[in-house]
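In: give me a 3D structure for the following:
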Amino acid sequence: MVGTAREHDVVVLGATGFVGTLLCEHLARQAPAGTRIALAGRSHERLVRTRAALPERAHAWPVLVADTDDAPSLRALAASTRVLVSTVGPYLQHGLPVVEACARAGTHYADLTGEVPFVRQAADAHDEVARATGARLVHACGYDAVPSDLAVLVLHRRVAADGAGSLGRVRLVASARGGVSGGTVASARGIAELAGRDPAVRRLLADPFSLSPDRTAEPDVPQPSDTPAPGRTVDGRWVATSPMGSFNTRVVRRSNALQGWAYGRELRYQEVAATGSGLRGAARAAGLTVGLPLALAALAAPPTRALLDRVLPAPGTGPDAETRRAGWFRMDLHAVTTTGQHYRALAAGRGDPGYSATAVMLGEAALALALDGDRLPDRAGSLTPATAVGDVLVERLRAADHRYVASVR
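Out: Here you go, the predicted structure:
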């Protein structure tokens, strides 16, 4: 496992980017005194400017020059730290060399990807090496997919403690307020382009168990649709396709399999997005159902992609400070166990979910990997938030005013 004889505890690669800067601000405010943090990126000048704008305690943090296209610089960076956090996306374009460097160096790694093909490629290429070196390679440590992944873990813990069987039907209803960054758009564009020209990628994206560590061992249990027709919940809210549900559900199923299907081999897990009540909620649900596949198709086609590039956020940009402060997220989970008992769970927090709240999630995951090693699950390799940091991350996020609770319904 990663020892203490490293120069740094945490290195943030991509520190000058939009989310990278927010992450550094969180670490500057919340990391315990004495935590050895460094900033990394391609430009020494930009790193120095970014550091100068951070809270005062960060002004002595080292700046390190590294490039995802420069393998020697990545190897040196990974060898210098206990944990390397990468905010350099799109990950399909820039991520695999970073994962490889960490796996080979025995360095823990965390990112905030929401890209199914990238996670699949990283696991296939580097899981075995990481297990041998003791590196935890932890994908999806932001809004996608920490709240989903940890909420199901908390739900499982409660059901198991009550002796109520295992999880059967679980449905997550997501509500949120926030903005969109250029990085998110770039990731969606990359996946749409790849799926548009590669049938194998389309098959991967359509497979509900596409991130399973052992696809052939998955139970023959039909999974709910990623694109359900608009409908209403018991409290009258309209729901429709969740934009990131097709990623988050696969992360949750991977967590289940990595734990020996501890949640249950009968798990049928779905995520939907709440759009409001009444006629307005119904219209939003219909618009989301129709508009999401059209938007992805437009991103995949060069002529319409060029038009969208003129109006969508550019890389390196994102929601302004007021939008980030006003944001929030709430995920309500409704479950029926194999014994027929009904449970509910909640994951919620303040701040723009994709940016302010994501900086908290990714920052606390990095600190857990760096500082809480003796309390983490005894696992290495290509992991998920629930299987790599699990209950420790739940504790950390609760301390940061995020809510994770489960109860009998």
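In: every contact and neighbour count from this point should use C-alpha atoms.
Out: Fine.
In: gap between residue 401 and residue 354?
Out: 16 Å (Cα to Cα, to the nearest Å).
In: same thing with residue 5?
Out: From residue 5 over to residue 354 the distance is 34 Å, taken as Cα to Cα.
In: more neighbours, those two?
Out: Neighbour count, other Cα atoms under 10 Å: between residue 5 and residue 354, residue 354 has more, with 26 against 10.
In: for the more buried one, what are its contacts?
Out: 142, 143, 144, 178, 179, 180 (Cα atoms under 8 Å, 6 or more residues apart in numbering).
In: isn't the second one right up against residue 361?
Out: Yes. Under the criterion of Cα atoms under 8 Å, residue 143 makes contact with residue 361 at 7.4 Å.
In: where's stretch 142-158 relative to the chain centroid, distance-wise?
Out: 11 Å (Cα atoms, centre = their mean, to the nearest Å).
In: what sits up against that stretch?
Out: For stretch 142-158, with Cα under 8 Å, 6+ apart as the criterion, the contacting residues are 111-114, 140, 166-167, 172, 244, 247-249, 251-252, 255, 263, 331, 333, 343-348, 353-354, 357-359, 361-362, 384-386, 390, 394, 404-407.
In: for stretch 33-48, same thing?
Out: So stretch 33-48 is in contact with 7-16, 51, 61-67, going by Cα under 8 Å, 6+ apart.
In: could you do stretch 392-399 as well?
Out: Contacts made with stretch 392-399 from outside it, assessed by Cα under 8 Å, 6+ apart, are listed as 150, 360, 361, 364, 365, 368, 372, 375, 376, 385, 403, 404.
In: I'd like to know which of these are buried.
Out: Among the contacts of stretch 392-399, those buried by neighbour count (16 or more other Cα atoms under 10 Å) are 150, 360, 361, 364, 365, 368, 376, 385, 403, 404.
In: between these, which is closest to residue 290?
Out: When the buried ones among the contacts of stretch 392-399 are compared for distance to residue 290 (Cα to Cα), residue 150 wins out at 29.9 Å.
In: what strand or helix carries that closest one?
Out: Element membership for residue 150, per DSSP states H and E: helix 146-162.
In: give me the distance from that helix to the chain's centre.
Out: Put simply, helix 146-162 sits 17 Å off its chain's centre (Cα atoms, centre = their mean).
In: contact partners for residue 222?
Out: Taking Cα under 8 Å, 6+ apart as the contact definition, residue 222 lies against residue 268.
In: so what's residue 379 up against?
Out: Under the contact definition (Cα under 8 Å, 6+ apart), the residues listed for residue 379 are 131, 134, 136, 387, 388.
In: let's see this one next to it:
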Amino acid sequence: MSDHDIVVYGATGFVGALVARHLAEHSPEGVRIALAGRSESKLDAVKRRLGVEWPTLVADAADADAVARVAGSTRVLVTTVGPYAKYGKPLVDACARAGTDYLDLTGEVLFARRSIDDNHEVARSTGARIVHSCGFDSIPSDLGVHVLHQAVRNDGAGELTDTAMVVTSLRGGVSGGTIDSLRHQLDTIKRDPSQRRIAGGPYSLSPDRSAEPDLGRQSDIATVRGESVDPRLRGTLAPFFMASYNTRVVRRSNALRGYEYGRGFRYRELMSVGTSPLSPLLANGVKLGFGALVAGLMMPPTRFVLDRMLPKPGQGPAEKGHFTCDFFGRTTTGARYTARFRADSDPGYGGTAVMLGESALALLLDRPEGEGGVLTPATALGDALVDRLRAVGLEITASRL
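Out: Model prediction:
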């Protein structure tokens, strides 16, 4: 029997401490939780702030033996320590070998691809569920399409074809950890240009990329007219800054489910910049701005300046936030469906902490049937997580138009 039910690794960081607080407030009595990190004194400080008497485990992310002991001590391990390509591999490998369920917040294509290659079959043999991307990246995307598909299936309305998530409302800080992950992935591509093709491929996280349908060019950095997504949308839509990761997670879910969403399922993510006559200018400004950020981080002179301007890992939001993600899907029978995933909390911090904490409780207490492996939030947790998130106040709905 494991010593702990849930271990939060990285509990002294900003998001890690928020996850620990959520678990302290929402875990049923009797759930055995421990905090882990590099500093015992900082872990003790987190315990004092939370008013809990949980055990603490000291382990440096680079110490493979130490993280293996942490992984072997618990049923579910939650880690907020990124960039994951830099710090996360020993821990996810240890969990796969130990049969320990694992959850993280990565939005790094190259890390997730390596984890799939190295750990999927190992985790299947041990029963471990390795579930990457259990925060704002990529739970709204993955569960939004999950409930959209359920509505279509329940109505017998065919399969999904053109489907889009549109971020229609967003207020909150960009996570310093997200920026740091982008830096690290760009540095990896700069050192090894062959990684660019993996990072940019639309099916780069799929279990068998050669089995994916040829649906033509699928660009994540594009502006489109709102009416082309849904007749009720106005203005020009901008690319969503995490589309290049989230879309690959959703496509992996479709493939892992035997293409239940549809062999002709096309998925993209966009962001509203308003409906004024200036929306085309604003949308193209977002597109150009994202390209400029990537280019700036690739070149040493501008990287020096940007590193001092952008948020640092561990920095929290300046104010309370919220987000609304609306989904629009068409089916092979011509029907149209919509779904919504909404929360009144900062997407990169408070909202992410709730999603990650509830994912851990779902794996521990409501573990759906299924095999181990490197899975996605939808395929590992599905309805169990949807129900839990609804119970703590998130809006997740789907309906036919």
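In: what does the TM-score come to for these two?
Out: Between these two chains, after superposing, the TM-score reads 0.96 (TM-score structural alignment, normalised by the length of the second structure); 396 aligned residues with a Cα RMSD of 1.3 Å.
In: narrow the contacts of stretch 33-48 of the first structure to just the buried residues.
Out: Listed as buried from the contacts of stretch 33-48 of the first structure are 8-16, 51, 61-67; burial here means 16+ other Cα under 10 Å.
In: sorry, back to before: just the contacts of stretch 392-399 of the first structure: which are in helices?
Out: Judged by DSSP state H, helices contain the following of the contacts of stretch 392-399 of the first structure: 150, 360, 361, 364, 365, 368, 385.
In: pull out the buried residues from the longest strand seen in the second structure.
Out: What stands out as the longest strand in the second structure, according to DSSP state E, is strand 160-171. Judged by neighbour count using 16+ other Cα under 10 Å, the buried positions of strand 160-171 of the second structure are 160, 161, 162, 163, 164, 165, 166, 167, 168, 170, 171.
In: repeat that for stretch 382-391 of the second structure.
Out: 382, 383, 384, 385, 386, 388, 389.
In: likewise stretch 18-35 of the second structure?
Out: Judged by neighbour count (16+ other Cα under 10 Å), stretch 18-35 of the second structure contains these buried residues: 18, 19, 20, 21, 22, 23, 24, 27, 32, 33, 34, 35.
In: do the same with stretch 83-101 of the first structure
Out: Judged by neighbour count using 16+ other Cα under 10 Å, the buried positions of stretch 83-101 of the first structure are 83-92, 94-101.
In: so what does residue 360 of the second structure match up with in the first structure?
Out: The equivalent of residue 360 of the second structure in the first structure is residue 366 (alignment by TM-score structural alignment).
In: apologies, that question was intended for residue 287 of the second structure.
Out: Alignment note: residue 287 of the second structure maps to residue 289 in the first structure; criterion TM-score structural alignment.
In: how about the most centrally placed residue in the first structure, secondary structure?
Out: For the first structure, the residue nearest the mean C-alpha position is residue 140 (2.4 Å; Cα atoms, centre = their mean). Reduced to three states with DSSP: H, G, I helix; E, B strand; the rest coil, the structure at residue 140 of the first structure is coil.
In: quick one, strands of the stretch 1-150 of the second structure?
Out: Listed in chain order, the strands found in the stretch 1-150 of the second structure under DSSP state E, counting those that start in this stretch are 4-9, 33-37, 56-58, 74-79, 101-103, 129-131.
In: got the contact list for the equivalent of residue 90 of the first structure over in the second structure?
Out: Residue mapping for residue 90 of the first structure onto the second structure gives residue 83, with TM-score structural alignment as the criterion. Under the criterion of Cα under 8 Å, 6+ apart, the neighbours of residue 83 of the second structure are 106, 177, 180, 181, 184.
In: quick one: which of the residues you listed sit in helices?
Out: Those of the contacts of residue 83 of the second structure lying in helices (DSSP H): 177, 180, 181, 184.
In: neighbours around the first one, how many?
Out: Counted with other Cα under 10 Å, residues neighbouring residue 177 of the second structure total 24.
In: settle this for me: it is touching residue 349, isn't it.
Out: No. Contact criterion Cα under 8 Å: residue 177 of the second structure and residue 349 do not qualify, at 10.3 Å.
In: tell me where the longest helix sits in the second structure.
Out: Longest helix in the second structure, counting by DSSP H: helix 279-298.
In: give me the contacts around it.
Out: Helix 279-298 of the second structure has contacts (Cα under 8 Å, 6+ apart) with 183, 186-187, 190, 221-223, 235-239, 241, 273, 302-303, 306.
In: and the residue located most distally from the centre of the first structure, what helix or strand is that in?
Out: In terms of distance from the mean C-alpha position of the first structure, residue 279 ranks first, at 32.6 Å (Cα atoms, centre = their mean). Assigned by DSSP H and E, residue 279 of the first structure belongs to helix 278-300.
In: and the helix or strand just after that helix, which stretch of the second structure?
Out: Per DSSP H and E, helix 278-300 of the first structure leads on to helix 302-309 as the next helix or strand towards the C-terminus. Taken onto the second structure by TM-score structural alignment, helix 302-309 of the first structure occupies residues 300-307 there.
In: how close does that stretch sit to the first structure?
Out: Comparing stretch 300-307 of the second structure with its match in the first structure after superposition yields a mean distance of 1.3 Å (mean Cα distance after the TM-score superposition for the first structure).
In: contact partners of that stretch?
Out: If you take Cα under 8 Å, 6+ apart as the criterion, stretch 300-307 of the second structure is touched by 296, 297.
In: if you count neighbours, what's buried in it?
Out: Using 16+ other Cα under 10 Å as the burial criterion, the residues of stretch 300-307 of the second structure that qualify are residue 303.
In: one more: stretch 211-229 of the second structure?
Out: By neighbour count, with 16+ other Cα under 10 Å as the criterion, the buried positions of stretch 211-229 of the second structure are 212, 219, 220, 221, 222, 223, 224, 225, 226, 229.
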